[in-house]
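Engineer: sequence below, structure please.
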Amino acid sequence: MSDVTAISVGGRYDVLVGSGILSRVTDLLADGVERVLVVHPPALAGLGARVARTLTDKGYAAELAEVPDAESAKTSSVAASLWSRLGDAGFTRSDAIVGVGGGTVTDLAGFVAATWLRGVQVVQVPTTVLGMVDAAVGGKTGINTPEGKNLVGAFHEPAGVLCDVDVLTTLPEADLAGGLAEVIKAGFIADPVILELVESDPLAARRYDNPRLRELLERSIQVKADVVAADLRESWLREILNYGHTFGHAIEQVEGYTWRHGEAVSVGMVYAAELARLSGHLSGPEGDELVARHRMVLESVGLPTTYRGDRWAALLPVMRRDKKSRGSTLRFVVLDGLARPGRLIGPSEEALREAYARVSTR
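Structural biologist: Next comes the predicted model:
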């Protein structure tokens, strides 16, 4: 077993990062827990069973609950099926849920935990880069509706998060690259060393067995931990974590969630950078260089930076339903400089369209 890094989220809970640490899931459960529901997707049935055996060996009554893959898991009907499982098994307020999977599973498990008996504890075991650096940390939970992504949810902090880097061994290369979008985002909004590490060796950043990836994970988790510790309920500071997400979420919905989240956010960050340049938040040669740097670093790890040019009429109404919008006013997280996130409120229709043109394929 490797050394373990414990990253505190405001002293309220820890994110454990290491290799071969799956058995430490029981360390994160509070005293008094008797029953644990382990939620997992079909592809991770074996890993879910390993977690359940670990719990059973430590005296817990563990049950497995399989949910659909990807965004199909984040629906009201799937959440309702888990509520029924909890009710049938007699789960009380002192029992717990463990989410084993990518960001969709941790979002779902957290939401079900937040709503069952008005809140039971949840431990997250993310199995993707995206889940480790973003979805599992911070207490944001949610499900989708036909009208948009994550429109129904609750803030519900986990009892702990366990990031076992060894589980990334089976992660498809495209999914690992997709998760790096959130890593790179952390570099642009808070920790430029992340960008330097990726730029110096993009191939190492994409290898689960390279120490470079673990350093990137830990730095990205630290960025998120610092932000959410200061602003749990997204009054303002936490909004910076949505850099690239307004346009990115719109792509996801318009494409019927056939795009990976990280791929959509990658294009969304370039869109936000172009919008910042057009609106004067970024200016001069330094502004041009920062916009260009978005494209270079994202493309270096195999992420897209353009999107089709015939979808504006579908994208705009989705962006208007973004959680950061207020009434009919669109709000974007933009950069005023490297690691200097700011807010753009009510950009002009002309700027919105021009930024779209600059990320569009012809």
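Engineer: from now on I want contacts and neighbour counts done on CA atoms only, so please keep to that.
Structural biologist: Noted.
Engineer: hmm, L315 and V254 touching each other?
Structural biologist: Yes: under the criterion of CA atoms under 8 Å, V254 makes contact with L315 at 6.7 Å.
Engineer: the two: who's more crowded?
Structural biologist: Ranked by neighbour count (other CA atoms under 10 Å), V254 and L315 place L315 first, with 21 against 15.
Engineer: nearest spatial neighbour of that one, chain-adjacent residues omitted?
Structural biologist: A250 (5.6 Å; CA to CA, 6 or more residues apart in numbering).
Engineer: what does R362 give?
Structural biologist: Excluding the flanking residues, the one nearest R362 by CA to CA, 6+ apart is G309, at 6.2 Å.
Engineer: I'd like to know how far the one you found sits from T258.
Structural biologist: G309 sits 17 Å away from T258 when distances are taken as CA to CA, to the nearest Å.
Engineer: now do W312
Structural biologist: Distance of W312 to T258, computed by CA to CA: 18 Å.
Engineer: also D201?
Structural biologist: For D201, the distance to T258 - CA to CA - is 29 Å.
Engineer: let me see the ranges of the helices in the stretch 51-200 of the chain.
Structural biologist: For the stretch 51-200 of the chain, the helices defined by DSSP state H, counting those that start in this stretch cover 76-88, 103-115, 129-130, 173-189, 192-200.
Engineer: G153 touches T141, doesn't it?
Structural biologist: Yes: counting by CA under 8 Å, G153 touches T141, with 5.3 Å between them.
Engineer: list the residues that contact both of these two?
Structural biologist: F111 (CA atoms under 8 Å, 6 or more residues apart in numbering).
Engineer: thinking again about what came up before, give me the neighbour count for the residue nearest to R362.
Structural biologist: G309: 13 surrounding residues under other CA under 10 Å.
Engineer: hang on, A65 packs against H40?
Structural biologist: Yes: using CA under 8 Å, A65 is in contact with H40, at 6.4 Å.
Engineer: more neighbours, these two?
Structural biologist: H40 (28 against 18).
Engineer: next up, for comparison:
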Amino acid sequence: MSVVEVNGPAPYEVRIGSGVTAGLEQLTVGSRVAVIHPASVNHLAARVADLVGEIVDIEVPDAEAAKTPAVLSGCWDRLADAGLGRGDIVVGLGGGATTDLAGFVAATWMRGVRLIQVPTTVLGMADAAVGGKTGINIDAGKNLVGAFHEPVAVLCDTDSLNGLPVREVRSGMAEIVKCGFINDPVILNVIGKDPAQVLNTDSDAFHDVLARAVRVKASVVSADLTESTSRGSEVGRERLNYGHTLAHAIEAHQHFTWRHGEADAIGMIFAAELSAREIGLSTDTVARTRAVMAALGLPTTFDATPWPELRATMNLDKKVRRGVLRFVGLRAPGHVQMIEGPDEEVLRECYETLRPRRQHAA
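Structural biologist: Here you go, the predicted structure:
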């Protein structure tokens, strides 16, 4: 088992390894427990009930369909009916969307109750469940309503990844790749040596890059919990949004049929192209970005939504300051810099590089 400490006003542990869900028994002593989960992990919810005793069982839709005002309100109603009190605990059991929702439920119920995250996907383990960001989607865009609410523990039980569809594994790997580009290039080296092995969630290589990604996020979050330290070209927690500006717009326009990691793969290629034009990222690193995504079976091209529509949605991005669109850029792997107010034609040019290359008949 690997244990990663997340420091801050209320420090907590991220435990990574086989069987770590068993830790719930000790973590929940003396408290009632509400478990928010999709039907796809009903068997894991039953395991939680075996560990902690009777639970308030709240089943929600899978994936982004869970992150709606209606589902959120339904969760509140269930907690009210059950009489869940301020001293009790909400457990988020599922993928990144489930942990986002469960975190927001915990943040808002009685102005905040304790939260334990038990992610069951690669994306949830590498990113969504760690760091205290919670939220839901509205028609205007993704994650526009939410709160910062740190868990008291995160349990990344790798046993729960057994049987996870390969599409979900690949999607989660995009967030691990992101951590490689923004902070720990060793991740990129491990993936480059044997991408197929890294996609095997039982392998040592997978466990290595997952633990490295969690350490990256823990380090960043510990220094800047609420994205308050980015000023000018300096980058705090916002570095974790590398690739997300375009990715969130793609997700919204594709009605969340794209997995987050799939959209983020495109977003990182776009961000690399922009970084090459604005802050001197090498063309080799741009090419490496495409190569890593392709090696993991992630998308490298996109033209399903007209640029003007995506650009309009990007104005709602949370990194916008005083109407100025800002991107997390890369000067080199491990070296991040904000790009503020890039020229509109440069942005369009970067988007054009994402179009599939057409094969012309001879």
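Engineer: drop the TM-score for these two in here.
Structural biologist: Laid over one another, the chains give 0.94 as their TM-score (TM-score structural alignment, normalised by the length of structure 1), with 349 aligned residues with a CA RMSD of 1.1 Å.
Engineer: quick one: stretch 72-79 of structure 2 aligns where in structure 1?
Structural biologist: Using TM-score structural alignment, the residues of structure 1 aligned to stretch 72-79 of structure 2 are 79-86.
Engineer: list the buried residues for that stretch?
Structural biologist: Of the residues in stretch 79-86 of structure 1, A79, L82, W83, R85, L86 count as buried by neighbour count, 16 or more other CA atoms under 10 Å.
Engineer: same check on stretch 103-121 of structure 2?
Structural biologist: For stretch 103-121 of structure 2, the neighbour count (16+ other CA under 10 Å) marks 103-107, 109, 112-121 as buried.
Engineer: report how many residues lie close to the residue mapped onto A159 of structure 1 from structure 2.
Structural biologist: Using TM-score structural alignment, the equivalent of A159 of structure 1 in structure 2 is V152. Neighbourhood size, V152 of structure 2 [other CA under 10 Å]: 17.
Engineer: can you map out the strands along the stretch 1-150 of structure 1?
Structural biologist: 5-9, 13-18, 35-40, 61-66, 96-101, 121-126, 140-145, 148-155 (DSSP state E, counting those that start in this stretch).
Engineer: against structure 2, where does the shortest one fall?
Structural biologist: Meaning strand 5-9 of structure 1. The aligned range for strand 5-9 of structure 1 is 2-6, by TM-score structural alignment.
Engineer: distance from the matching stretch to structure 1 after superposition?
Structural biologist: Taking mean CA distance after the TM-score superposition for structure 1, the mean distance separating stretch 2-6 of structure 2 from the aligned residues in structure 1 is 0.7 Å.
Engineer: from the buried residues of stretch 79-86 of structure 1, pick the one nearest D231 of structure 1.
Structural biologist: Using CA to CA, A79 comes nearest to D231 of structure 1 of the buried residues of stretch 79-86 of structure 1, at 26.8 Å.
Engineer: what's the separation between that closest one and G142 of structure 1?
Structural biologist: 10 Å.
Engineer: name the residues contacting each of those two.
Structural biologist: Common neighbours of A79 of structure 1 and G142 (CA under 8 Å, 6+ apart) are L108.
Engineer: next, count neighbours for R355 of structure 2.
Structural biologist: 13.
Engineer: corresponding residue for it in structure 1?
Structural biologist: Taking TM-score structural alignment, R355 of structure 2 has S360 as its aligned residue in structure 1.
Engineer: I'd guessed that match sits against R311; true?
Structural biologist: No: S360 of structure 1 lies out of contact with R311 (CA under 8 Å); the separation is 9.5 Å.
Engineer: so what sits against both of the two?
Structural biologist: With CA under 8 Å, 6+ apart, S360 of structure 1 and R311 have no common neighbours.
Engineer: return the set of buried residues in the match of strand 5-9 of structure 1.
Structural biologist: V3, V4, E5, V6.
Engineer: which residues does that stretch contact?
Structural biologist: The contact list for stretch 2-6 of structure 2 (CA under 8 Å, 6+ apart) reads 11-17, 211, 214-215, 218-219, 221-222.
Engineer: what's near enough to touch the match of A159 of structure 1?
Structural biologist: A10, P11, Y12, E13, R114, L115, I116.
Engineer: just L24 of structure 2 next, same as before
Structural biologist: With contact taken as CA under 8 Å, 6+ apart, L24 of structure 2 is in contact with V48, L51, V52.
Engineer: now do the same for it: its match in structure 1.
Structural biologist: Checking TM-score structural alignment: L24 of structure 2 goes with V25.
Engineer: can you check A63 of structure 2 too?
Structural biologist: Using TM-score structural alignment, the partner of A63 of structure 2 in structure 1 is A70.
Engineer: hmm, its match is touching T104, no?
Structural biologist: Yes: assessed by CA under 8 Å, A70 of structure 1 is found in contact with T104 at 5.8 Å.
Engineer: sorry, back to before: now the residue nearest to L315 of structure 1: how far from L29 of structure 1?
Structural biologist: To L29 of structure 1, A250 of structure 1 is 37 Å away according to CA to CA.
Engineer: ok, now L108 of structure 1?
Structural biologist: Taken as CA to CA, the span from L108 of structure 1 to L29 of structure 1 is 19 Å.
Engineer: tell me which of those two has more neighbours.
Structural biologist: Here L108 of structure 1 and L29 are set side by side on neighbour count (other CA under 10 Å), and the busier one is L108, at 27 against 20.
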